[in-house]
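Participant: I would like to see how this sequence folds:
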Amino acid sequence: MTRDHNNHVPGDRSEMRTLPLPFEAIKLIEDQLRSGSSCRSTRISVLRQIDSWGVSVRKPNYEEIYNRMKKMNEKLPERNYCVFTGDLRVNNIESNLFAFGFQLPAQVRVMRIATSFCLDATHGISARSGEVMYSLVTQHNVTGKGFPVAYMVTNDQTVRSISQWLMHLHERSYFCPLNITIDCSIPKVNAITSAFPHVAIHYCEFHILCAWQTNLDNKVRLDVSFTSAQLEAYKQELKNKQKYILIELNKEVFLTRILDFKRDIPNQLHFLRYFEARWTGSKVLLKRWGRPYVDDLHRRYLTNNYIESWHNQLKTIYFGCARIRRLDCLVFVLTNDVEYFYKQEVDHIHLNNKKMGPVENELARNEFAASKIDDDILSSMIISPLNVISTSMDDSDGEDANHLAMQRPAVLAEEEEVVIVDKEDGREDAVGAQNDVDTSITDLITHTTLLHHQRLNLKHMQTISDIDVSEINDMTRCVKELLDIIDNIRNRNRNSFRNMNTQRQ
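Facilitator: The predicted model follows:
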């Protein structure tokens, strides 16, 4: 028995072109795109696989694959991405300017606990030369490598778009930086200052040195009695002095080197005016590039190496040294390939399947140093909460010995994503509440680890003569309150902590 095909010819090309794409073909396209294939290579691969099916189905064209990728990008808010759209209208009149930014949930979590960042833009991200991508990069707390925490694509490189983006990150993602490193860009300075008036802005030392040497070559001159070789030697001597200024850590020596450098070039008025107006004219200018004014926690960000390396990897590895002609292709690469790579980096650290991260490195060094100490003197090295050297393992100065629990190594873990659930489902509420507790405790562990790294700064405070004692007392009170809260929780859950201690033994 055969089916009656009135007015239809099975397999006819004129009819197949009107058929919708089969579900299997759509899923195949999405899988290929997520694996990192371009639209063109995806189309070729899918067409060959459809041919192997041996059935009459409509084959996808390039536009359908491109539209599928565009649709996947438009679902970013549904995937808990933090999306930014700038308002760049001029006098309430629409313009051709745009600003679009987004953050992955994992990026938001890393941004909230970081205090230092690098900010820069990269060009050549599309077929239009005016479009650039701004990135915020920080050091990942687990891998110790540079980690991009936010992106913005725009064709407006003025203060307005950058300032709106930074304010959006502050309001939506709790972006509260203490230090930001940039190149020597005045628009970036104005944008950061308008969004965060109290943030310390530091110029990248590589860009500083390039600016100094370029202007020195163009502005320093000697009279005709000197040869070209003598002029080059004179310029090289000045460049060496500039390098010593740039790397000086002591504030007094730093200021002395600047004065000596100015005295050495009294006749180079052109360069001297530039140097004073742009770099040494005020304390505000000095703080933007002088090492003595850089916070110790920001020492890793003296240059823009983190963000320069990220932009280089983006173009050479993820783009394959080819210019991306469509911005949605850029978004797709960032939300699929880049996100997957950094997630795998963190997983390797947690599974000890790669070289150790910064925290594990320090713990391993401390463990090795402790293994070299004789057992006979270990008990005398334990310091009680009241800063009294103990002679017994049980000495607690009348306080609960639970404070010693704070001295165990704190292992940073990637925060679990909180599941948004229906209020009527009690079980899901419990899961969500537990995830909230896990996330909060992870944040607390991170901050106590950062406090542990501040011990050298606290030790150095003993040498400062004009320090305010009330500030020290405030810090002591806050730490004591934290320890008291931990003690209360331990005392309310003695059985749980007793089991934990038994398992450790």
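Participant: From now on I want contacts and neighbour counts done on CA atoms only, so please keep to that.
Facilitator: Fine.
Participant: Check which residues of the helix or strand where residue 235 lies are buried.
Facilitator: Element membership of residue 235, judged by DSSP states H and E, is helix 228-247. Under the neighbour-count criterion of 16 or more other C-alpha atoms under 10 Å, helix 228-247 has 231, 235, 238, 239, 242, 245, 246 buried.
Participant: Sequence B follows; please return its structure for comparison with A:
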Amino acid sequence: MIDNSDTELLAIRKALGDNCRILICHWHILRAWRKQSMEKVFAKDGVRKTVAEIKAHRQEGLQGMIKMMMAGTKADYELCYLDFSSWCLDFDDEWDPSDLLVYFDCEYSNKKEKWSNTWRHQNLNIDTNNYIESWHHTFKESYLSTLKKQHVDVLVYILWDLVLRDVMEDHIKTTNHFQSIVMNASEKKRQRIAYRLSEQEA
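Facilitator: Next up is the predicted model:
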């Protein structure tokens, strides 16, 4: 599971071939969609709208994309896409969200198998890579911060002799209730987001 990065996608394909299944993180997609809906959904020049009206209209566009993300079948996805494209193109004299459709078609339509629930099966309800990114940050800060040279043999030693031992020790303590799971504020926030995504999916 990766962010929506074409560079990463191509590198994985080059290294592992077409049989490697690639998913795109829902959390990163939603963050990008929220940003783009704010930048690409607006009232036409000369039309005055309240902040609440603009926010509500942008939310409509965002919800249109989320429906495609949560679609359960190909027919549902196609219907949601038609609704979204109609919403973007059948604009009136007050709104012009057509740039949002252009953005969506360029960045996401050709990758729908990697992010829409229609094609997203057997992923154990894991829809975000935030947990692994959090662990990677902890790994760099806690185990690699004092290293001047990060050779492969040193990294293997750290992973095998230090990280694995610590992870197993924490696992044993947690499963036997010797300690509770401790998360920092950032990890708690990511957990809440991950749970919300799973609830939306259900």
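Participant: Quick one: neighbours of residue 41 of the second structure, just the number.
Facilitator: The local packing of residue 41 of the second structure (other C-alpha atoms under 10 Å) involves 24 other residues.
Participant: What residue in the first structure is paired with it?
Facilitator: When the first structure is aligned by TM-score structural alignment, the residue opposite residue 41 of the second structure is residue 220.
Participant: List the contacts of that match.
Facilitator: 235, 268, 270, 271 (C-alpha atoms under 8 Å, 6 or more residues apart in numbering).
Participant: can you tell me which of these are in strands?
Facilitator: Among the contacts of residue 220 of the first structure, the subset assigned to strands under DSSP state E is empty.
Participant: What strand or helix carries residue 150 of the second structure?
Facilitator: Assignment of secondary structure by DSSP H and E places residue 150 of the second structure within no helix or strand.
Participant: counterpart of it in the first structure?
Facilitator: Residue 150 of the second structure maps onto residue 328 in the first structure, by TM-score structural alignment.
Participant: ok, that match to residue 28 of the first structure distance?
Facilitator: Applying C-alpha to C-alpha, to the nearest Å, the value for residue 328 of the first structure to residue 28 of the first structure is 20 Å.
Participant: Would you map the helices across the second structure?
Facilitator: For the second structure, the helices defined by DSSP state H occupy 6-16, 26-40, 51-70, 74-89, 98-107, 112-115, 130-139, 152-157, 164-175, 185-201.
Participant: Now those helices in TSV, please, with extra columns for distance to residue 122 of the second structure.
Facilitator: As requested, these are arranged in TSV below (distance: least, C-alpha to C-alpha, whole Å):
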stretch	distance to residue 122 of the second structure
helix 6-16	20
helix 26-40	15
helix 51-70	15
helix 74-89	17
helix 98-107	24
helix 112-115	13
helix 130-139	18
helix 152-157	30
helix 164-175	25
helix 185-201	13
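Participant: For residue 328 and residue 28 of the first structure, work out which one has more neighbours and name it.
Facilitator: Between residue 328 of the first structure and residue 28, counting by other C-alpha under 10 Å, residue 328 is the more crowded of the two (19 against 15).
Participant: The nearest residue to the more buried one once chain neighbours are set aside - how many residues pack around it?
Facilitator: Residue nearest to residue 328 of the first structure in three dimensions, not counting chain neighbours: residue 70, with 6.2 Å by C-alpha to C-alpha, 6 or more residues apart in numbering. Residue 70 of the first structure: 16 surrounding residues under other C-alpha under 10 Å.
Participant: So what does residue 70 of the first structure match up with in the second structure?
Facilitator: Using TM-score structural alignment, residue 70 of the first structure sits opposite a gap in the second structure.
Participant: which element is residue 70 of the first structure on?
Facilitator: Under the assignment given by DSSP H and E, the secondary-structure element containing residue 70 of the first structure is helix 62-73.
Participant: which helices and strands does that helix pack with?
Facilitator: When contacts are defined as 3 or more C-alpha pairs under 8 Å, 6 or more residues apart in numbering; DSSP states H and E, helix 62-73 of the first structure sits against helix 23-34, helix 39-53, helix 327-333.
Participant: Could you look over those helices and pick the most buried one?
Facilitator: Of all those, helix 327-333 has the most neighbours on average by mean count of other C-alpha atoms under 10 Å, namely a mean of 19.
Participant: That helix vs the second structure, average distance?
Facilitator: Its matched residues in the second structure lie on average 6.1 Å from helix 327-333 of the first structure after superposition (mean C-alpha distance after the TM-score superposition for the first structure).
Participant: Report the contact partners of the closest residue to residue 151 of the first structure other than its chain neighbours.
Facilitator: The spatially closest residue to residue 151 of the first structure, leaving aside those adjacent along the chain, is residue 135, at 4.8 Å (C-alpha to C-alpha, 6+ apart). Neighbour list for residue 135 of the first structure: 119, 120, 121, 148, 149, 150, 151, 152, 307 [criterion: C-alpha under 8 Å, 6+ apart].
Participant: Just to be sure, which of these are found in strands?
Facilitator: 119, 120, 121, 148, 149, 150, 151, 152.
Participant: Identify the farthest-apart pair in those residues.
Facilitator: When these are compared pair by pair using C-alpha to C-alpha, the farthest-apart members prove to be 121 and 149, with a separation of 13.8 Å.
Participant: Compare the two (neighbour count), which wins?
Facilitator: The residue with more neighbours, out of residue 121 of the first structure and residue 149, is residue 149; 24 against 20, by other C-alpha under 10 Å.
Participant: Enumerate every residue touching that one.
Facilitator: Residue 149 of the first structure makes contact with 103, 104, 107, 108, 110, 111, 135, 136, 137, 138 under the criterion C-alpha under 8 Å, 6+ apart.
Participant: Now do the contacts for the closest residue to it other than its chain neighbours.
Facilitator: Across the structure, with C-alpha to C-alpha, 6+ apart as the measure, the residue nearest residue 149 of the first structure apart from its sequence neighbours is residue 107 (4.5 Å). Applying C-alpha under 8 Å, 6+ apart, one finds that residue 107 of the first structure lies in contact with 148, 149, 150.
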